[in-house]
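Asker: need a structure here:
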Amino acid sequence: MSKLTDEATYRLYSFGWAVVKRLPERTAYRLFERIADRVWARRGKGVTQLERNLARVLGPEATPERLREVSKQSMRNYLRYWCDTFRLETWSQERIDATFLVDGEENLKNAAASGRGVALALPHMGNWDHAGAWAAHQYNGFTTVAERLKPERLFERFLAYRESIGMEVLPLTGGQGTFLGLVRRLKTGGLVCLVAERDLTDRGVPVRFFGETTKLPAGPAALAVATGAVFLPVTLHSEPTHQRAVIYPEIPVPEEGTREEKVAALCQSLADVFEKGIAEHPADWHMLQKLWLSDLDPAKAPKPTAAPEYGGPAAGDEPGE
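Answerer: Here you go, the predicted structure:
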């Protein structure tokens, strides 16, 4: 049954790449919006978890109607991401650049000019493939990591697709090789981009996020500590005809403390920036999975306490997704 499921998954994505990019543009986006509305109306596990996550973002004052409104738009934005992804290969570089607007680009330009290397960390917002295609063109490529997908053919298809738009992609294997590859890229003054608000290793760093405890992957912060790279948070959101990025000022590595304390401090500062960006554009946050410890394992969730400026368990070396 697993092989059948893998084959069906692969065929579904292959259909997307083969057919969706050939549809008239308005037809394609209307189709994906209808699919989004249908998925949202079915109230499956992904949608119900999305709403549990968004309830934290919107806060206790949000009405049920407001929560449903945001979750429905979030599903539309998520399916727009997939439609964009299937069609991105057909876009000219001029279109990619013209439809990607950036606030705070001077933070990235100054960081790139410093020669220290740049570690960009972003949450699952907007269209990170569009952002990647823009960054690869404007800054001579970059390196990222990707979670291995099943079936393997699907992972290889995504790998080829992302490399075709200028990304160097390392597989997230949980080993030292991936981390050292990113270190080498930064040591030569290069650019590393990592999606960084969901811990896939179970060795993440506890942070306070929208009033509860979750874990962020240690990798982006650990890279900044290990290499001295400029550590920049980024958030993305959709506009009717554009994607927009906000590149925030550098989060500096603390001058004092152990390596673990420095990583923990950077992770908490990163969570604070992500919280701000997600709160401003909640419908652009595509988090359909469990994130907070109280959802993942209620028995292990710590009691609510203020996060210390430093502290926390030792951070692992592996970067996040």
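Asker: make it CA atoms for all contacts and neighbour counts henceforth
Answerer: Will do.
Asker: and the strands in the stretch 51-200 of the chain?
Answerer: All strands of the stretch 51-200 of the chain, identified by DSSP state E, counting those that start in this stretch, fall at 100-103, 118-122, 142-147, 167-172, 191-195.
Asker: what angle separates the fourth one from strand 142-147?
Answerer: So that's strand 167-172. 40 degrees (axes from the mean of the first three to the mean of the last three CA atoms, to 10 degrees).
Asker: separation between Arg66 and Glu275?
Answerer: Applying CA to CA, to the nearest Å, one obtains 19 Å for the distance of Arg66 from Glu275.
Asker: which of the strands of the stretch 51-200 of the chain sits most buried?
Answerer: Comparing these by mean neighbour count (mean count of other CA atoms under 10 Å), strand 118-122 ranks first with a mean of 27.
Asker: that one to strand 142-147, inter-axis angle?
Answerer: Using the same axes, to 10 degrees: strand 118-122 against strand 142-147 is 40 degrees.
Asker: other residues contacting strand 118-122?
Answerer: Contacts with strand 118-122, where a contact means CA atoms under 8 Å, 6 or more residues apart in numbering, come from 108, 111-112, 186, 189-197, 220, 223-224, 229-236, 274.
Asker: now the second one, please; I'll put the structures next to each other:
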Amino acid sequence: MSGNTRQRVQTSLKNRVSVGLAWLLGHILYRLPQAWVYWLADRAGIIIYHLFPTYRRNVRDNITRVLGPDTPPAEVDRVVRRVFQTSARNFTDMLRVPYMPADRLSKMVRTAPGAWEVVENALAQGRGVIMATAHLGAFDFVAQILALRGFDVTVLTTRTVPEFIHAAVDYLRGSRGLKLEHATPGGVRRVVRALKDGAVVGIVADRDFFQSGVPAVFFGHETTLPPGPIRIARQTGAMIVPAFAPRVDGGYELIIEQPFVVPRTNDAEADLRVGLERLIAAFERHIRRVPEQWVMFQRVWPARVGSALRVFPIGSPLEGELLGRGADVARPLTAPPESPTDHTGSPPSPVPESVPRPATRRE
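Answerer: Presented below is the predicted three-dimensional model:
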């Protein structure tokens, strides 16, 4: 057996073990009272808070930007701990998704009157719909509930955790028939086709995981954010519908905002800026309401933002010629800020200003 073949077999075996453990743990948790499950989740969240100082620092930096520099350190720490507990509750809910009857799953989510009509009216216009969300509350449940309501839903996802964990997450997300596409060139092409066929596509867009984003101002500070939803919407004519699922009273509140269309003029850079600023405004509005539910464990704001970033690195969802290579790169909206600090006064760990240009490859 060659080295590559052996590695594939080992990876496949690990993934099966991961899925099996998720199945077993979900099977156990589903049979426990929800109050017990959340009690266990809250304790697990605090344990993880203490065991992973890097994640703790990252979350503290993010939350400090949201709450403001004058927020007392004790309040920041309280919110940071709640972020870890919220994430643990989210995971226990996802573990139980494969076993929940549809009516019970529906009862966990309440929606405002007219919320579903927003999506239906957008689809009735003959456009696809991009449901753009943040890592806020139980963000995975947005797509689950849409699929439960009978919408044709595809989620564009990317691996941000070790493959062993990601295999379980993919299994849980797709356990009720939700379609998943990974953020690869081929995956994005299939998403574009789905939008042109009138489907709903879910994209989480509050962090530049590929370091290929465009400079933007988020909570008053410069960072980079992924332009993917805006680019795809401009290219396909799909409508963008910001949607969020904050946790409330042991369940969720599904908030569906009014849709908007990304302009398509001769100034692609300006079009991108307009769409991204509107999406950022929605993110800020909802994260401010429940900052303790912003389950973002990577640092969103780098120490410094360069004047240009490499566009479409290997693995980027916009790599290749699908939507144009580098044609719509936005420049910084303001001058780069001074190096930020967390509430302890220590500067955050720096990240590269740019990503080296890799060799071009095609899928």
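Asker: where does the TM-score land?
Answerer: The TM-score (TM-score structural alignment, normalised by the length of the first structure) is 0.83; 299 aligned residues with a CA RMSD of 2.8 Å.
Asker: one step back: Arg66 and Glu275 of the first structure - which one has more neighbours?
Answerer: Between Arg66 of the first structure and Glu275, counted using other CA atoms under 10 Å, Glu275 has the larger neighbour count: 18 against 13.
Asker: the aligned partner of that one in the second structure sits in which helix or strand?
Answerer: Alignment note (TM-score structural alignment): Glu275 of the first structure maps to Glu284 of the second structure. Element membership for Glu284 of the second structure, per DSSP states H and E: helix 268-289.
Asker: that helix vs the first structure, average offset?
Answerer: On superposition with the first structure, the average gap between helix 268-289 of the second structure and its aligned counterparts reaches 1.5 Å (mean CA distance after the TM-score superposition for the first structure).
Asker: returning to what we had before: quick one: the match of Glu275 of the first structure and Gln7 of the second structure, what's the gap?
Answerer: In this view, Glu284 of the second structure and Gln7 of the second structure are 43 Å apart by CA to CA.
Asker: how about Gly213 of the second structure, nearest residue that isn't a chain neighbour?
Answerer: Pro226 (4.4 Å; CA to CA, 6 or more residues apart in numbering).
Asker: the counterpart of the one you found in the first structure: neighbouring residues, count only.
Answerer: Aligned by TM-score structural alignment, Pro226 of the second structure pairs with Pro217 of the first structure. Pro217 of the first structure: 28 surrounding residues under other CA under 10 Å.
Asker: all strands for the stretch 201-350 of the second structure, in order.
Answerer: Secondary structure of the stretch 201-350 of the second structure by DSSP E, counting those that start in this stretch: the strands cover 214-218, 221-225, 239-244, 247-248, 251-256.
Asker: quick one: contacts for the aligned partner of Val192 of the second structure in the first structure?
Answerer: Under the alignment (TM-score structural alignment), Val192 of the second structure maps onto Val183 of the first structure. Shown in contact with Val183 of the first structure (CA under 8 Å, 6+ apart): 223, 226-227.
Asker: which of those count as buried?
Answerer: Neighbour-count burial (16 or more other CA atoms under 10 Å) is assigned, among the contacts of Val183 of the first structure, to 223, 227.
Asker: which ones among the contacts of Val183 of the first structure map onto helices?
Answerer: Here DSSP state H is the test, and the contacts of Val183 of the first structure give 223, 226-227 as lying in helices.
Asker: how far away is Gly311 of the first structure from Thr227 of the first structure?
Answerer: Separation of Gly311 of the first structure from Thr227 of the first structure (CA to CA): 21 Å.
Asker: likewise for Phe142 of the first structure?
Answerer: From Phe142 of the first structure over to Thr227 of the first structure the distance is 16 Å, taken as CA to CA.
Asker: what's the neighbour count on the residue mapped onto Leu172 of the second structure from the first structure?
Answerer: Matched by TM-score structural alignment, Leu172 of the second structure corresponds to Tyr161 in the first structure. Counted by other CA under 10 Å, the residues lying close to Tyr161 of the first structure total 18.
Asker: what's Val129 of the second structure aligned with over in the first structure?
Answerer: In the first structure, Val129 of the second structure lines up with Val118, judged by TM-score structural alignment.
Asker: for Asn266 of the second structure, grab the count of nearby residues.
Answerer: 8.
Asker: next one: Glu277 of the second structure
Answerer: Using other CA under 10 Å, Glu277 of the second structure has 14 neighbouring residues.
Asker: look up how far Gly220 of the second structure lies from it.
Answerer: Taking CA to CA as the measure, Glu277 of the second structure falls 12 Å from Gly220 of the second structure.
Asker: quick one: residues contacting the closest residue to Gly132 of the first structure other than its chain neighbours.
Answerer: Distance criterion CA to CA, 6+ apart; nearest residue to Gly132 of the first structure, sequence neighbours excluded, is Met167 at 7.1 Å. Neighbour list for Met167 of the first structure: 132-133, 136, 141-144 [criterion: CA under 8 Å, 6+ apart].
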